[in-house]
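A.B. asks: Provided below for reference: sequence and predicted model.
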Amino acid sequence: MRLVIADCQVDYVGRLTAHLPMAKRLILIKSDGSVSIHADDRAYKPLNWMSPPCWLVEEPPADGVDDIEAVWVVENKAGEQLRISIAGFHHDSSHELGLDPGLVKDGVEAHLQELLAEHIETLGAGYTLIRREYMTAIGPVDILCRDADGQTVAVEIKRRGEIDGVEQLTRYLDLLNRDSTIAPVAGVFAAQAIKPQAKTLANDRGIRCVVLDYDKLRGTEDTEFKLF
């Protein structure tokens, strides 16, 4: 991971345009290629970002622009760009974090995954399970399954569905769809409750949202011959 604190302005050019005027900000460049721009507020949420797969190249400043030291252009496969114009560097360091073990789910979230895997047709008639915790280079997909037409489907499960969960599933889908043995891979974002912003983002990215009823799923458990 590379951490850069710099005076910069950021312009997003793609399906829409967005501009961040010159200010001191943190630029996070991760090993998966993602780039995000942060201010010293808004908790963990970036001001703007580019999800992988994307590529960063450095361009020289335009002629006659003396107050810009460097221009970083981050572009994804759709041709969308983040153009980061840097007027001055305050900090620049790189750190090797190693392999992350991933998020340890709480009891309810882990149980939701187990129940949904056991009753995969909750997602639709004809769905079949491939496996739980399908490992990828960037972490495990909660559930990998097939729909009634045989298409591969990746499922991300949360107790509360928020934007970061949609981003996580998007990263998995970008990676999985490069694997010709299982592509094309569709996405399902499943949670007990899904925030409107997360649903809007998921729909925009072609990801289906499913609201899970935990109590109903628990009611499908087979308790016969169990002591506890």
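C.D. replies: Arrived safely.
A.B. asks: okay, CA-based contacts and neighbour counts for the rest of this
C.D. replies: Will do.
A.B. asks: what ranges does the protein have for its helices?
C.D. replies: Taking DSSP state H, the helices of the chain run over residues 107-118, 163-176, 196-204, 214-219.
A.B. asks: and here's the other structure:
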Amino acid sequence: MRLVVARCAVDYVGRLTAHLPMAPRLLLVKADGSVSVHADDRAYKPLNWMSPPCRLTIGDGEWVVENKAGEKLIITIDEVLHDSSHELGADPGLQKDGVEAHLQKLLAEQVELLGPGCTLIRREYPTPIGPVDLLVRDADGAAVAVEIKRRGEIDGVEQLTRYLELLNRDPLLGKVSGVFAAQQIKPQARTLAQDRGIRCLVLDYDVMRGVDDPSSRLF
């Protein structure tokens, strides 16, 4: 991984155009070839980025990142304040707790809980930033990405949003919608999800694993 802190301007040229004026920013170049531009806010979300496969060409005061579609990220560097490279090695990946892992398995087996006619494409569908818990097709054949949590919080919605941004760039998948599924979903997370067009689904863990039968309840 290469970390460069520099005063730079950034221009994106592709399906649309975007411009970031000259300012100090962090440029992050990962081993997978991705390049992202960060400010000192917005948490983990970059100001702009290019996902692999892409090619980085470094010239005199200018970086050009281009993908197969011909889209370009042009970074004009005025001054380099820091430049370092680090070997991180293979990451072991996120280890879900037992309940989340079991919820994923159960929902994959009971995919109809996501809606009538839904079919499973794959569990742990890979993306450049990590696997989506489930990728399914709805009754109309459209792809749906599902993020599963024990407790649904804002971080989980942000995680699913990042997956959707990448998946919706894949022409083979077409338009991909999102479902945020959890045993309980906090009001703030639900509001954010709905604002982004992400559907929320509350999962009953006991019912899904056959421990609780709702038809036998008195109340």
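C.D. replies: Everything's here; your move. Every value quoted in this text rests on a predicted model; they were computed, and no experiment measured them.
A.B. asks: hang on, the earlier thing: quick one: which of the helices of the first structure is nearest residue 50 of the first structure?
C.D. replies: Using CA to CA as the measure, helix 163-176 is the one of those that comes nearest residue 50 of the first structure, at 10.6 Å.
A.B. asks: what's in contact with that closest one?
C.D. replies: By CA atoms under 8 Å, 6 or more residues apart in numbering, the residues outside helix 163-176 of the first structure that reach it are 51-53, 136, 138, 141, 154-156, 158, 182-183, 185-187, 189, 195, 197-198, 201-202, 205.
A.B. asks: do that again at 7 Å, thanks
C.D. replies: Helix 163-176 of the first structure is contacted by residues 52, 156, 183, 185, 187, 189, 197, 198, 202 when judged by CA atoms under 7 Å, 6 or more residues apart in numbering.
A.B. asks: sorry, back to before: any chance of the helices of the first structure in a markdown table with distance to residue 39 of the first structure as columns?
C.D. replies: Converted to a markdown table, the helices of the first structure look like this (distance: least, CA to CA, whole Å):
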| stretch | distance to residue 39 of the first structure |
| --- | --- |
| helix 107-118 | 31 |
| helix 163-176 | 17 |
| helix 196-204 | 21 |
| helix 214-219 | 37 |
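A.B. asks: okay, the ones you listed, which one's buried deepest?
C.D. replies: helix 163-176 (a mean of 19; mean count of other CA atoms under 10 Å).
A.B. asks: what does residue 105 of the second structure correspond to in the first structure?
C.D. replies: Mapped onto the first structure by TM-score structural alignment, residue 105 of the second structure lines up with residue 114.
A.B. asks: tell me how far that match lies from residue 56 of the first structure.
C.D. replies: With distances taken as CA to CA, to the nearest Å, residue 114 of the first structure is found 39 Å from residue 56 of the first structure.
A.B. asks: now residue 50 of the first structure
C.D. replies: In terms of CA to CA, residue 50 of the first structure sits 10 Å off from residue 56 of the first structure.
A.B. asks: in terms of neighbours, single out the busier of these two.
C.D. replies: Set residue 50 of the first structure next to residue 56 and count neighbours by other CA atoms under 10 Å: residue 50 wins out with 20 against 17.
A.B. asks: coming back round to it: of all the helices of the first structure, which lies closest to residue 126 of the first structure?
C.D. replies: Minimum separation from residue 126 of the first structure across the helices of the first structure (CA to CA) falls at helix 107-118, 13.5 Å.
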